[in-house]
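**Q** Everything below, folded, please.
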Amino acid sequence: MKNTIIKFGFYGFLLSIVLFLSGLYFGKGMDFSTQEVVGYLTMVVSLVFVFFGIKHFRDNENKGQLSLSKGLLIGLLISAFTASGIALADYIYTTAINPDFFNEYIAMMREQGHTEEIPDWGSGFMAFVMFATVLIIGFIISLISALILQRKN
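**A** All right, here's what the predicted structure looks like:
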């Protein structure tokens, strides 16, 4: 089980970093709403390895059997790798590549008429929010994958 989690988690980690940074690079001219959609697509696509990791464990390591709880655990652990990749890429982007991102985002929000105070939480907190968001989406994908792939002999 450990090897499956590390293998497919690493794939998710790498894919999430590549897709996240590619989306930022190619999406420079896009507005923040479009970039947000691209960001969520990046999260979901990066989590595809959850399904394949659970399936690999069932078929190759567990003699064709899979309980819901075991599938959910494997999926969540793979999701944690993917979430770490996106959080790391987000942190690098907001600290090294574009440290003015939050100021630009707040300015855009004010232009759209948001007058309430928008807190500036910093790159570390926002990376944690990205990690938590991907982990929540990963939980949903893990649950669906485990339900589809569960098999008891």
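**Q** can we go C-alpha only for contacts and neighbour counts from here?
**A** Will do.
**Q** All the helices of this structure, in order from the start?
**A** Assigned by DSSP state H, the helices in the chain fall at 2-26, 32-46, 48-56, 68-92, 101-111, 123-149.
**Q** of all those, which lies closest to residue 117?
**A** Within the helices of the chain, the stretch nearest residue 117 is helix 101-111; the backing value is 9.5 Å (C-alpha to C-alpha).
**Q** So for residue 62, which of the helices of the chain sits nearest?
**A** Ranking these by proximity to residue 62 (C-alpha to C-alpha) places helix 48-56 first, at 9.0 Å.
**Q** Also compute the angle for the closest one relative to helix 2-26, please.
**A** Note on geometry: by axes from the mean of the first three to the mean of the last three C-alpha atoms, to 10 degrees, helix 48-56 and helix 2-26 are set 160 degrees apart in direction.
**Q** Using JSON lines, lay out the helices of the chain together with distance to residue 62.
**A** Listed next are the helices of the chain as JSON lines, based on distance: least, C-alpha to C-alpha, whole Å:
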{"stretch": "helix 2-26", "distance to residue 62": "11"}
{"stretch": "helix 32-46", "distance to residue 62": "25"}
{"stretch": "helix 48-56", "distance to residue 62": "9"}
{"stretch": "helix 68-92", "distance to residue 62": "10"}
{"stretch": "helix 101-111", "distance to residue 62": "46"}
{"stretch": "helix 123-149", "distance to residue 62": "12"}
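**Q** Could you also give me the structure for this next sequence, so I can compare it with the first?
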Amino acid sequence: MRKNILVYGFIGGLIPAAWAVVVEAMLSNSLSLNTRMVLGYTSMIIAFSLIFVAVKNYRDNYNNGIITFGNTLKIGLLITLIASTIYVIVWMVDYSYFIPDFGEKYQAQVLAELKASGASAAVIKKQGAEMAVMMEKYKSSPAFRVMFTYLEIVPVGIVVSLIAALILKNKSKPATVVSTMN
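**A** Presented below is the predicted three-dimensional model:
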């Protein structure tokens, strides 16, 4: 089970981490925030779909076709922890060394999209002030940045783990096929 969790957790972490690096490096100026968000969460769902593969592989190949809700959930949550940690580590390195001005760019894009949507000057000013405070904390506190990044990805993994546990649990031994040919 350990190898299963490590392999699928590692692969699951690389998928959204690679996507985040590609988007920030190459596409951040050409995609809207909503598009980036949808594509980012899509990459997380794709990554966490490996939980289904890992559980089914463990259940069918190593556990005689039997697995409980609790064991399925445990596998899913451990894969979520590993994948999320890889995502956070990659983001912290990417942010620190390659895009230290992420907060300013993000804030500018949010405010530009607000303005383009026809928001009032008061709303834009208020949003800008709130974001400036948050971005300063994000920039100055690595612990806040780590927590914030985990909050992006972990909920997706938890939801997928619960769904997998509900779908893939199997407490009974699969029926064996008996040959009637003599």
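**Q** Got a TM-score for the pair?
**A** The TM-score (TM-score structural alignment, normalised by the length of structure 1) is 0.88; 153 aligned residues with a C-alpha RMSD of 1.8 Å.
**Q** thinking again about what came up before, mind putting the helices of structure 1 in a markdown table, mean neighbour count included?
**A** Listed next are those as a markdown table, based on neighbours: other C-alpha atoms under 10 Å:
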| stretch | mean neighbour count |
| --- | --- |
| helix 2-26 | 19 |
| helix 32-46 | 16 |
| helix 48-56 | 23 |
| helix 68-92 | 24 |
| helix 101-111 | 14 |
| helix 123-149 | 20 |
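**Q** Roughly how far does the residue nearest the centre of structure 2 sit from residue 160 of structure 2?
**A** The centroid of structure 2 falls nearest to residue 153 when counting by C-alpha atoms, centre = their mean (3.4 Å). Residue 153 of structure 2 sits 11 Å away from residue 160 of structure 2, going by C-alpha to C-alpha, to the nearest Å.
**Q** how close does the residue nearest to the centre of structure 2 sit to residue 100 of structure 2?
**A** 21 Å.
**Q** Not including adjacent chain positions, what is the nearest residue to residue 60 of structure 2?
**A** Using C-alpha to C-alpha, 6 or more residues apart in numbering and skipping the chain neighbours, the partner closest in space to residue 60 of structure 2 is residue 66 (7.3 Å).
**Q** for residue 44 of structure 2, same thing?
**A** The spatial neighbour of residue 44 of structure 2 that comes closest, neighbours along the chain excluded (C-alpha to C-alpha, 6+ apart), is residue 16 at 5.4 Å.
**Q** Run through the residues that contact the one you found.
**A** Going by C-alpha atoms under 8 Å, 6 or more residues apart in numbering, residue 16 of structure 2 touches 40, 43, 44, 47, 87.
**Q** which of these map to contacts in structure 1?
**A** Here is what carries over to structure 1 from the contacts of residue 16 of structure 2, by both residues aligned by TM-score structural alignment, their matches' C-alpha atoms under 8 Å: 43, 44, 47, 87.
**Q** Could I get these in TSV, plus columns for distance to residue 20 of structure 2?
**A** Below are those laid out as TSV (distance: C-alpha to C-alpha, whole Å):
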residue	distance to residue 20 of structure 2
43	9
44	10
47	13
87	9
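**Q** Next, count neighbours for residue 135 of structure 2.
**A** 18 (other C-alpha atoms under 10 Å).
**Q** shouldn't it be in contact with residue 103?
**A** Yes: between residue 135 of structure 2 and residue 103 there is a contact under C-alpha atoms under 8 Å: 5.6 Å.
**Q** Tell me the gap between stretch 31-46 of structure 2 and the middle of its chain.
**A** 10 Å (C-alpha atoms, centre = their mean, to the nearest Å).
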